[in-house]
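J.: Quick one, what's the 3D model for this:
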Amino acid sequence: MLIVRSLLFNVAFYVNLVLWLIMLIPAFLVPRRVFMRLVQTWAHTSLWLLRVIAGTRVVITGREKIPPGGALVAAKHQSFLETFALVTILDDPTYILKRELMWIPFFGWYLAKARCVPIDRKAGSLALVQMTARAKDEAQHGRQIIIFPEGTRRPPGAPPAYKYGVAHLYQNLGFPCIPVAMNSGLYWPRRRFIRRPGTVRIEVLDPIAPGLPREEFFQEVQARIEGASNRLYEEGRRELGLGPSSSSETSLSKA
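T.: Modelled structure (predicted):
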């Protein structure tokens, strides 16, 4: 049943995505804020499909900790799930993402409409300058800048691999940073089509006020995200009947 439900969900998810990509074509003519509300509606439909077909609920706690206006959102990244789940709880989100995603037909066009912030990883220090200027402009217009500090998906329980881009943004934006922890990779493993039934937990943590020294912030944001994510990881393992994790890498972490 796990394989059947996972297969059915994946088909429904991508059919729904394609339909929304087509339906959103006229949205190029509407204001960006209206466009973002439509994107949030798509995200809600995707979460509904995940719950109804795969039996995977997504519970997001700590929404009340999100301050109004501009902010930097530093989130754990374990699966594709959080890339759309996070937009359902933020007022006007945008993403830091690799420039190549902007080149994908339709999908990339919508990223441009949403005024996402691309980064050219081959441009070195110039990329940080350009990214920061764009992100600061968006934050000053009241937007929440979402960044995955590790740069790519990491298996649940894997050692952290944070990059200094998040500290660079924090230091230059002058806005609070909202850490976000989760255990999504247990239920939506990277590079696999399996969707495990259960409860994905995403937790918004206490904001980090602007003004901390760069290195102090870098250590603090890691400690908060990793501490909470490890706790949620253990909760998820218990729900899935896996028991407490050991020092050796589990089969789920290798997924």
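
J.: Every contact and neighbour count from this point should use C-alpha atoms.
T.: Fine.

J.: Number of residues surrounding Val117?
T.: 24 (other Cα atoms under 10 Å).

J.: could you measure the residue lying closest to it once chain neighbours are set aside against Ser125, distance?
T.: Distance criterion Cα to Cα, 6 or more residues apart in numbering; nearest residue to Val117, sequence neighbours excluded, is Ile96 at 4.8 Å. Per Cα to Cα, to the nearest Å, Ile96 is found 16 Å from Ser125.

J.: to compare against the first, here's another:
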Amino acid sequence: MKNPIQWLRSLIFITQMYLAMLVLGIVFAPWAALSPKGARIACKSFARWALWTARWMVGIRTEVRGQVPEGEVIIAAKHQSFLDIIIIFNAVPSARFIMKRELMWTPVIGVYAKRLGCVPVDRGKRGAAIAKMVKDVAKESREPGQLIIYSQGTRVAPGARKPYKIGTAVLYEGLKQPCVPAATNVGVFWPRTGIYRKPGLAVVEFLEPMQPGIARAAFMAQLESRVESRSDELMREAGFEPDAIPQQH
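T.: Reported below is the predicted structural model:
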């Protein structure tokens, strides 16, 4: 049975975190409306607040491993919960995300995502969505930055297996930029759904970059192998055995 005191602390943490998002969104709105820099500083402020309060309110410490990407690169990341978004955004200098189109209409998040140059994707249109994504990324590439894509297309619970989508390879081929795989174990402590937050060390690790020029099939195979194997290692380090979760076929 989960600790009721930790559950209450988790509820208080989540409540104040989203309240802080709303307050910062309002306070920075005039600056963000005038300049993307204002939007980025607002989001960085929220990320740092969330990470700081997570540490002392619910006992989640965070760590970034590997060389933090800079310049124009693609980051192909494992996605387990909102926490890996916060950690990556706080770590890299100029992040923008490939994100579900419907998120662009959410309060605060949608407004700031547009100002940061995030790229919306309609997941229901497959080939057409991929072609439009590449076009939109090129259109938004006026300033150097780090483009984050979640290759599985959604949050994946620790131990669950979902296929990697071809959109990452299409971006990699079209942009001709290095791709930095990113592994994580954050879902062990901050799940994709629910309130309870478990104390421990949540890690995002940037792996060795994959340079342009790898053939599509080989690129996808290497990306999935590297991200999944390292994420499994990080989860085991956190005391979670991913292979113990039954898989549905």
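
J.: ok so, going back, and the residue nearest to Val117 of the first structure, that one's in a strand?
T.: Yes. The assignment for Ile96 of the first structure is a strand, going by DSSP: H, G, I helix; E, B strand; the rest coil.

J.: how close does the counterpart of it in the second structure get to Val111 of the second structure?
T.: Using TM-score structural alignment as the criterion, Ile96 of the first structure maps onto Ile98 of the second structure. Distance of Ile98 of the second structure to Val111 of the second structure, given as Cα to Cα: 15 Å.

J.: Next: Ile148 of the second structure.
T.: Applying Cα to Cα, the value for Ile148 of the second structure to Val111 of the second structure is 18 Å.

J.: again, but for Leu22 of the second structure
T.: 12 Å.

J.: Looking at the two, which is more packed in?
T.: Using other Cα under 10 Å as the criterion, Leu22 of the second structure and Val111 rank with Val111 on top: 18 against 15.

J.: Which stretch of the first structure is the helix or strand containing the more buried one matched to in the alignment?
T.: Assigned by DSSP states H and E, Val111 of the second structure falls within helix 109-116. The counterpart of helix 109-116 of the second structure in the first structure, using TM-score structural alignment, spans residues 107-114.

J.: which residues are contacting the matching stretch?
T.: Residues outside stretch 107-114 of the first structure that contact it (Cα atoms under 8 Å, 6 or more residues apart in numbering): Leu21, Phe28, Arg32, Phe35, Met36, Thr94, Leu101, Met102, Trp103.

J.: What's the second one aligned with over in the second structure?
T.: Looking back up the chat, that one is Phe28 of the first structure. Residue pairing (TM-score structural alignment): Phe28 of the first structure is matched to Ala32 of the second structure.

J.: Look at Ile96 and Ser125 of the first structure and report which has more neighbours.
T.: Ile96 (20 against 11).

J.: my read: that one touches Pro149, true?
T.: No. Counting by Cα atoms under 8 Å, Ile96 of the first structure stays clear of Pro149, with 9.9 Å between them.

J.: Tell me how many other residues surround Glu203 of the first structure.
T.: Glu203 of the first structure is flanked by 21 other residues according to other Cα under 10 Å.

J.: OK, contacts around it?
T.: The contact partners of Glu203 of the first structure, by Cα under 8 Å, 6+ apart, come to Ile60, Thr61, Gly62, Val180, Ala181, Met182, Ala228.

J.: Which of those residues are conserved in the second structure?
T.: Compared against the second structure with both residues aligned by TM-score structural alignment, their matches' Cα atoms under 8 Å, the contacts of Glu203 of the first structure retain Ile60, Thr61, Gly62, Val180, Ala181, Met182.

J.: Just the buried ones from those, in PyMOL syntax?
T.: To isolate the buried members of these in PyMOL, using 16 or more other Cα atoms under 10 Å:
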select buried, resi 60+180+181+182
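
J.: Quick check, central residue of the second structure?
T.: Ile85 (3.2 Å; Cα atoms, centre = their mean).

J.: To which residue of the first structure is that residue aligned?
T.: Aligned partner of Ile85 of the second structure by TM-score structural alignment: Thr83.
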